[in-house]
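Asks: Below are the sequence and a predicted model for it; my questions follow.
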Amino acid sequence: MGDIWKPWIKNGRQQRLFDKAAAIAEEARMHKKDADHTASFSPKTLAAIKREEYPALALPTGYGGEAVSLYELILMQEKIAEGDGSVALSIGWHMGVMMELSEEQLWKKEQFDRLAKEVVQDQKVVNRAATEPATGSPTRGGVPETTAVRDGDAYILNGRKSFTSLAELLDYYIVSAYVEDLDQVGWFLIDRHQPGVTVEKTWDTLGMRGTGSDDLVLTDVELSVEDLVETAVKGKSKPKGWLLHIPACYLGIAVAARNDAIEFARNFQPNSLDTPISEVSHIQDKIGEMEWKLLQAHSFLYATARRWDEEPEEREHMQPELSAVKLAVTNAASEVVDLAMRIAGGRGLSKHYPFEKYYRDVRAGLHNPPMDDSTISMLAGKAIHLNSE
């Protein structure tokens, strides 16, 4: 089943990085049932991620990382998702943060140097905590209800963050808050061992349960002024290529569903047939439909990532394309998993088979940013503007 990857691995470096991802995927596969059942991220999988020194790969070589390209990132993330989508999505946020901070230089050098050193030496894992119950997704523009109040040389933070992937196992949180004395949104780097930092087990969702995206609760957390690492920049935000880790994740889930559906079809033979169902025409039609959908999705995703890497001067104009990739790939992934379910038939609903988990997990892609409606609106606006010139 590995042939699907051959067109996308171009050289020895990519093969080496891919092999790291494959090792993580194999570990994740062993723990995904328990992670799904308990709605928590497996510490054993995280240990494998750190053993492969994966958290440091996105950092510049000058810091001891490997400065992975966007193409390489999605290649690895998709493979990890083939093992367990929850693992890929969770560690994908960390990888994206490392790429964003490295490329956009949002922090003071000494602040970034400190974090980068810990990521390289100790494989520390971080994630942004931005979503809140009242504000919803930060991409919709809500001001955080989490507050940071200045008290001499310190800030006191209070608030609650939801959808905090890897909440219990992160080494650092990068938390958004309304900074009262500055009258703007800021981001604070918080050690998970800081007094007043707790995780409340609230994650009880249909899919992607293994992300362990519980609530982060901050109660009178006292931080140094130097822990205010970033303030929100007003105006148009830059396109973020690293967000392609999201469609890569759901495409990996679809590939896993495709693989298991073909294996099921090759081996399942009801007593009403003289051959396995893989020889039945309508089953072959579904397999063929899965294939062309995956080919289209892969081509769009990897071509866009390659363009991001090879044409940096065009990045500022790529937001519509990046958003379109997310829309196209996540919807295609959902369609592929649905076809896999149809091949498995009623057995696909049983927890004795992997299909129902793929079906639950892949649906989450439709709710990760950017949302389909905002993408369609953006594409429409662009088309109307270009047509009027």
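Replies: Received, thanks. Numbering: from 1, shown residues only.
Asks: Could you use CA atoms for every contact and neighbour count after this?
Replies: OK.
Asks: Tell me how far the nearest residue to P60 once chain neighbours are set aside lies from R13.
Replies: Of all residues not flanking P60 in the chain, A67 sits nearest, at 4.5 Å (Cα to Cα, 6 or more residues apart in numbering). The spacing between A67 and R13, counted by Cα to Cα, to the nearest Å, is 12 Å.
Asks: quick one: which of those two has more around it?
Replies: Legend: neighbour count by other Cα atoms under 10 Å for A67 and R13, higher for A67 (20 against 12).
Asks: what sits against the residue nearest to P60?
Replies: 57-61 (Cα atoms under 8 Å, 6 or more residues apart in numbering).
Asks: Over to K79?
Replies: By Cα under 8 Å, 6+ apart, K79 lies in contact with 18, 21-22, 25, 252.
Asks: Is it possible to get a markdown table of those that adds neighbour count, distance to A129 and secondary structure?
Replies: Below are the contacts of K79 laid out as a markdown table (neighbours: other Cα atoms under 10 Å; distance: Cα to Cα, whole Å; DSSP: H, G, I helix; E, B strand; the rest coil):
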| residue | neighbour count | distance to A129 | secondary structure |
| --- | --- | --- | --- |
| F18 | 22 | 28 | helix |
| A21 | 26 | 25 | helix |
| A22 | 20 | 28 | helix |
| A25 | 26 | 25 | helix |
| G252 | 27 | 25 | helix |
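Asks: and which of the residues you listed is nearest Y71?
Replies: Minimum separation from Y71 among these (Cα to Cα) is found for F18, which lies at 11.4 Å.
Asks: show me what contacts that closest one?
Replies: Contacts of F18 were listed using Cα under 8 Å, 6+ apart, and they are 75-76, 79.
Asks: Just the ones of those residues in helices?
Replies: The helices in this structure, assigned by DSSP state H, contain 75-76, 79 from the contacts of F18.
Asks: follow-up on the earlier one: so which of the contacts of K79 comes closest to V229?
Replies: In terms of Cα to Cα, no member of the contacts of K79 lies closer to V229 than A21, at 30.6 Å.
Asks: Surely that closest one touches M76?
Replies: Yes: contact criterion Cα atoms under 8 Å: A21 and M76 qualify, at 5.2 Å.
Asks: A58 should be in a helix, yeah?
Replies: No: A58: not assigned to a helix; according to DSSP: H, G, I helix; E, B strand; the rest coil it is coil.
Asks: Pasting the second one now:
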Amino acid sequence: MPDDDALLHRLLPEQLLTTLRGRAAGYDRENRFFTEDLADLVATGYPLLLVPREHGGAGADLRQAVAAQRRLAAAAPATALGINMHHVVMGMARTLHQRGDRRAEHLFAQAAAGELFAFGISEAGNDAVLFDAATEAVADGDGYRLSGTKIFTSLSPAWTRLLVHARETAAERNPLVFGVLERDAEGIEVRQDWDTLGMRASQSCTTVLEGAPLRPEHVLTRTPAAPNADPVVWGIFGCFELLLAAVYTGLADRAIEVAAGIAATRRSRAAQAPYAQDPDIRWQLAEAVIVRDGIELQLDRLAADVDALGTPAEPPHGARWFLLFSGLKHRATEAARRVVDLAVRSSGGGQYFRGAELERLYRDVLAGIYHPSDSESVHAATARALLGPAAG
């Protein structure tokens, strides 16, 4: 694999990160998509981060991708969250590639040709997420026609390919079908309805499918409508949780950096000294770093475990993989919320005003509670593994 530092600085050079950070407040204020950021990231080859080199990509492993997304999120969290969904699809394809499974190889070629992938899985009221779907798939003799509504579809203004799932209602046992839709196909409506508290530049609009065609060659897998470890589902789940955790850890990195800078320059009138010398401020910022550091180590280790797929070093996590993925996402997003709260507490009332960077990070970090796996599902799954099914 390419050297970590060399790859990160080639795809995300410091000058570019400074530029992206400078745009973030404007995107948030105007509730506008990160069009210019995306053009700059495409110019460095960043969407090809997880595409193997033999397929024209940067050849990063998941551990490197986690580090890259963390670095990007420290500059522009909503931009990182948006491009994250493309990386999830490429990450899924890469985990299949590691297993010797060629079902998603064609996605690499599409990405290398400039296609941008989004993630059309979330549905209102579907708390089973990957393991069920409200969207219907009707076989039509040439693949399927999909009808339903997908929410939180990041990259809405720019995606050209959409990873989706739907329930094949006419088939025995109603299996789920997973595949990729093309943006210019009929039956796809993107609603301009993204006006949220935070992560505004991600423009994660609602996508309505009305008989959208899913061609046979674009079907990735069919699975039971129930928890299962199909390699496509496994790859989506694992890469989504790890890369999402990376984004929120990067946001926490930036909150610490901003708060430390404020503490060094903001002075106490009573003590006639910088707040960096105040014992309470020092404790708060130290606590923020301690909380962040614990997640950093977990994130790095679990990403490395995924990178070991198909090698003698592959860890025997078995059925625990899903619990490890969802548990890490939960801990990372909760840790990031704690870090940002501590940063705001330590930085004075000026950060309460609109336009202050910590004010924006405070709003952005709240989005973490809505991404799967949410707190309720993580605890329910862990309790079920530990204690068995709940009575009744």
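Replies: Great, that's in hand. These numbers were taken from a predicted model, which means no experiment stands behind them.
Asks: At which residues are the strands of the stretch 101-250 of the second structure located?
Replies: Remark: strands of the stretch 101-250 of the second structure, listed N- to C-terminal, are 117-120, 136-139, 144-153, 161-167, 176-182, 188-190, 205-214, 219-223; assignment by DSSP state E, counting those that start in this stretch.
Asks: who wins for proximity to I290 of the second structure among these?
Replies: In this view, the strands of the stretch 101-250 of the second structure are compared for proximity to I290 of the second structure by Cα to Cα, and strand 144-153 is the closest at 31.7 Å.
Asks: how many other residues sit next to whatever residue of the first structure lines up with F34 of the second structure?
Replies: Superposed on the first structure with TM-score structural alignment, F34 of the second structure falls opposite S42. Burial measure for S42 of the first structure: 23 neighbouring residues, criterion other Cα under 10 Å.
Asks: now swap in F353 of the second structure and tell me
Replies: Considering only other Cα under 10 Å, F353 of the second structure is surrounded by 11 other residues.
Asks: what residues are up against it?
Replies: E359.
Asks: go on, A74 of the second structure?
Replies: The contact partners of A74 of the second structure, by Cα under 8 Å, 6+ apart, come to 250-254.
Asks: dump the residue contacts of the residue nearest to S154 of the second structure when sequence neighbours are not counted.
Replies: When the adjacent residues along the chain are set aside, S154 of the second structure lies closest to S204, with 3.6 Å between them (Cα to Cα, 6+ apart). By Cα under 8 Å, 6+ apart, the contact list for S204 of the second structure reads 82, 151-156, 194.
Asks: List the buried residues of the longest helix along the first structure.
Replies: Taking residue count as the measure and DSSP H as the definition, the longest helix of the first structure comes out as helix 281-310. Along helix 281-310 of the first structure, the positions that meet the burial threshold by neighbour count (16 or more other Cα atoms under 10 Å) are 283-284, 286-287, 290-291, 293-294, 297-298, 300-302, 304-305, 308-309.
Asks: swap in stretch 25-35 of the second structure?
Replies: 25, 27-28, 31-34.
Asks: Dump the residues you listed to a markdown table, plus distance to S122 of the second structure and secondary structure.
Replies: Rendered in a markdown table, the data for the buried residues of stretch 25-35 of the second structure read as follows (distance: Cα to Cα, whole Å; DSSP: H, G, I helix; E, B strand; the rest coil):
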| residue | distance to S122 of the second structure | secondary structure |
| --- | --- | --- |
| A25 | 27 | helix |
| Y27 | 24 | helix |
| D28 | 23 | helix |
| N31 | 22 | coil |
| R32 | 22 | coil |
| F33 | 20 | coil |
| F34 | 22 | coil |
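Asks: Report the two of those residues separated the most.
Replies: Using Cα to Cα, the buried residues of stretch 25-35 of the second structure reach their maximum pairwise distance at A25 and F33, which is 11.9 Å.
Asks: what separates R191 of the second structure from A212 of the second structure, distance-wise?
Replies: 15 Å.
Asks: of those two, who's got more company?
Replies: Here R191 of the second structure and A212 are set side by side on neighbour count (other Cα under 10 Å), and the busier one is A212, at 21 against 14.
Asks: what sits against that one?
Replies: If you count contacts by Cα under 8 Å, 6+ apart, then A212 of the second structure has 145-147, 181, 185-188 around it.
Asks: re earlier: out of the contacts of A74 of the second structure, which one sits closest to G318 of the second structure?
Replies: G250 (28.9 Å).
Asks: any idea what the closest one aligns with in the first structure?
Replies: In the first structure, the residue matched to G250 of the second structure (TM-score structural alignment) is G252.
Asks: That match against A81, yeah?
Replies: Yes: assessed by Cα under 8 Å, G252 of the first structure is found in contact with A81 at 4.7 Å.
Asks: what's the overlap in contacts for those two?
Replies: Contacts common to G252 of the first structure and A81, judged by Cα under 8 Å, 6+ apart, are absent.
Asks: Show me what the residue nearest to P60 of the first structure aligns to in the second structure.
Replies: By TM-score structural alignment, A67 of the first structure lines up with G59.
Asks: Spit out the contact partners of the residue most central in space within the first structure.
Replies: Central residue check for the first structure by Cα atoms, centre = their mean: the C-alpha nearest the mean position is that of L89, 3.1 Å away. With contacts defined as Cα under 8 Å, 6+ apart, L89 of the first structure is in contact with 77, 81, 211, 245-246, 249.
Asks: The aligned partner of it in the second structure and Q272 of the second structure, how far apart?
Replies: Structural alignment (TM-score structural alignment) places L89 of the first structure against L81 in the second structure. Look at L81 of the second structure and Q272 of the second structure: by Cα to Cα, they are 41 Å apart.
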